[in-house]
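[1] here are the coordinates; sequence isn't available:
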């Protein structure tokens, strides 16, 4: 009886936790089909706000811009984060290695306001220097500035994810490949990269989500014609709740859910394939 009560209490706490996390999102998705212009008053089922959303060119342009910036941010963050992880986990200790690790992970604890302001001052200074040297014009506020700023703070998260996976990686596999004549580059692409692929996907999805969700940093470095979706939504909500926002949020939730499920399926498949290869290798050696 006590075990049954404990089991029921566990399921109750789990249900309350999931309800607290996902019930507001579910309510938002339900109200996206509300016919009333008042986002919090239900007056009947309708999909007209989805039609209004697809006719709102400014909202669609902001969404497309955010998706492009998030994609390229995640891609570059994974490339740089992988290189930083290699330095932290595979290179021999050098005098400034601890400083290098601290600088890489500093954006994890740095307030977004400080990061956004520092990036803005950097871009303004870069524009002045480039203009003074006669090398052209660099816009301190624009799409390129948003991309650089997002890569700057997402690389810390990606590095932590990939470094933790590379720390657990058995170095004897890499050493065995080098003993057989493979150079370090070949070992990385044929041995290390396939093993850490799930971590790369996790880091990519994390960086994509952080970039797509950012408001504070982007508000400092965005300019005319470079308004991202979070800034657009934030400015719209300040004027009052709009049912179009509910429809947009529903589409974004479904899109992100599909990407996360696909990434999870791919990582599970890659992990099973890796375990199967390791078992076959152990059987052959045995």
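    Structure's in. What do you need? What you see is a predicted model; the values in this text were computed from it and never measured.

[2] when you work out contacts or count neighbours from here on, use the C-alpha atoms and nothing else.
    Will do.

[3] which parts of this structure are helices?
    2-31, 48-55, 57-89, 97-105, 112-132, 143-168, 171-179, 184-187, 193-213, 216-221, 229-238, 243-285 (DSSP state H).

[4] what's the angle from the first one to helix 243-285?
    Computed by axes from the mean of the first three to the mean of the last three C-alpha atoms, to 10 degrees, the angle separating helix 2-31 from helix 243-285 equals 130 degrees.

[5] go ahead and flag the most central residue of the chain.
    residue 207 (2.2 Å; C-alpha atoms, centre = their mean).

[6] does it really touch residue 156, like I thought?
    No - with contact defined as C-alpha atoms under 8 Å, residue 207 does not count as touching residue 156 (9.4 Å).

[7] about what we covered before: roughly how far does the residue nearest to the centre of the chain sit from residue 73?
    Per C-alpha to C-alpha, to the nearest Å, residue 207 is found 7 Å from residue 73.

[8] give me the common contacts of those two.
    Common contacts of residue 207 and residue 73 (C-alpha atoms under 8 Å, 6 or more residues apart in numbering): residue 154.

[9] one more structure, for comparison:
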């Protein structure tokens, strides 16, 4: 008689625990989205369906400026971190194993393991010294801080893509007298494209949603959407915050869907 294979899903209580986890994760989010259509002025008292808070958010000059700054910051950080992550991934995978390779891998992914507040404090001190020395207070500090934090998020899907790519095509290109640059331009880069796109989208989402590092590094007048919403907690909150949160949630979901589809694309 054949033995039945072990399956975690068949354990007693597994379904109940799974349902409980999904309830805890998503019921608060669904509640937030529901109350973003509230016609009243309070966050939790339903007074009818309305789109007034979405209209108010779109017409709010502070929200417009924060949204544009968030998109610019996220796009810049995604571009810089993806370029650096691509170079790091190629340097650590497209060559024979060498001593210290695992140390380099751990170092690149260190921001994933260190509490974000520690990274934020370190960046605050580092950029504080530079600000005092140069007097410059521009947005580049935030761009560089977000780029540094997003590198490991972009690095992981790019490295995974590289590790799944066969070296035979690159070897064939070299045998046909292609230069290293031509091999990279016409062989490696097109095959690596889905991984780069996935890493860029993931870095964009991480930068767009970041609060802690932004709050520590930003200068006066450099509010992003997450820090703007955090600031509203100190004032009388309205469902406008729910509407902004729902918009951010929708954008994040679209980007994560794109990340999943691109990451699954076959060469």
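    Received it, and whenever you're ready, just let me know what you need. Being a predicted model, the structure only gives us computed values, none of them experimental.

[10] of all the helices of structure 1, which lies closest to residue 41 of structure 1?
    Closest approach to residue 41 of structure 1 among the helices of structure 1 (C-alpha to C-alpha): helix 2-31, 8.5 Å.

[11] coming back round to it: so which of the helices of structure 1 is nearest residue 42 of structure 1?
    It is, among the helices of structure 1 and with distance given as C-alpha to C-alpha, helix 2-31, at 7.2 Å.

[12] now for the closest one, which elements pack on it?
    Counting contacts by 3 or more C-alpha pairs under 8 Å, 6 or more residues apart in numbering; DSSP states H and E, helix 2-31 of structure 1 is packed against helix 243-285.

[13] so the helix it packs on versus helix 57-89, what angle?
    Going by the same axes, to 10 degrees, helix 243-285 of structure 1 makes 30 degrees with helix 57-89.

[14] ok now helix 243-285 of structure 1, how far from the chain's centre?
    Counting by C-alpha atoms, centre = their mean, to the nearest Å, helix 243-285 of structure 1 is centred 14 Å from the centre of its parent chain.

[15] how about stretch 190-203 of structure 2?
    The answer for stretch 190-203 of structure 2 is 13 Å, by C-alpha atoms, centre = their mean.

[16] how about that stretch, aligned to which bit of structure 1?
    Counting by TM-score structural alignment, stretch 190-203 of structure 2 pairs with residues 194-207 of structure 1.

[17] quick one: the matching stretch to structure 2 mean distance?
    Stretch 194-207 of structure 1, aligned to structure 2 and superposed, deviates on average by 1.6 Å (mean C-alpha distance after the TM-score superposition for structure 1).

[18] how about stretch 10-22 of structure 1?
    Relative to structure 2, stretch 10-22 of structure 1 is 5.0 Å off (mean C-alpha distance after the TM-score superposition for structure 1).

[19] show me what counts as buried in that stretch.
    Residues of stretch 10-22 of structure 1 classed as buried: none (neighbour count, 16 or more other C-alpha atoms under 10 Å).

[20] measure the residue mapped onto residue 165 of structure 1 from structure 2 to residue 201 of structure 2 for me?
    Matched across to structure 2, residue 165 of structure 1 falls on residue 161, judged by TM-score structural alignment. Here residue 161 of structure 2 is placed at a distance of 15 Å from residue 201 of structure 2 (C-alpha to C-alpha).

[21] higher neighbour count, those two?
    Legend: neighbour count by other C-alpha atoms under 10 Å for residue 161 of structure 2 and residue 201, higher for residue 201 (27 against 21).

[22] and the gap between that one and residue 154 of structure 2?
    8 Å.

[23] what does residue 86 of structure 2 give?
    With C-alpha to C-alpha as the criterion, residue 86 of structure 2 and residue 154 of structure 2 are 8 Å apart.

[24] settle it for me: which of these two has more neighbours?
    Neighbours were counted for residue 86 of structure 2 and for residue 154 using other C-alpha under 10 Å; residue 154 has more, 31 against 24.

[25] that one is in contact with residue 204, isn't it?
    No - between residue 154 of structure 2 and residue 204 there is no contact under C-alpha under 8 Å: 9.2 Å.

[26] ok, residue 60 of structure 2 - contacts?
    By C-alpha under 8 Å, 6+ apart, the contact set of residue 60 of structure 2 is empty.

[27] separation between it and residue 257 of structure 2?
    In terms of C-alpha to C-alpha, residue 60 of structure 2 sits 29 Å off from residue 257 of structure 2.

[28] please apply the same query to residue 58 of structure 2.
    Here residue 58 of structure 2 is placed at a distance of 25 Å from residue 257 of structure 2 (C-alpha to C-alpha).

[29] and the two? Which one has more around it.
    Ranked by neighbour count (other C-alpha under 10 Å), residue 58 of structure 2 and residue 257 place residue 58 first, with 16 against 13.

[30] nearest residue to the alignment partner in structure 1 of the more buried one in space, please, no chain neighbours.
    Using TM-score structural alignment, the equivalent of residue 58 of structure 2 in structure 1 is residue 54. Leaving out its chain neighbours, the residue that sits closest to residue 54 of structure 1 by C-alpha to C-alpha, 6 or more residues apart in numbering is residue 60, at 7.0 Å.

[31] burial check on that neighbour, number of neighbours?
    Residue 60 of structure 1 has 15 neighbouring residues, counting by other C-alpha under 10 Å.

[32] same check on residue 146 of structure 2?
    Per other C-alpha under 10 Å, the neighbour tally for residue 146 of structure 2 reads 27.

[33] residue 9 of structure 1 too?
    12.

[34] got it, and residue 30 of structure 1?
    Residue 30 of structure 1 has 15 nearby residues by other C-alpha under 10 Å.

[35] what does residue 78 of structure 2 align to in structure 1?
    Residue 78 of structure 2 maps onto residue 74 in structure 1, by TM-score structural alignment.
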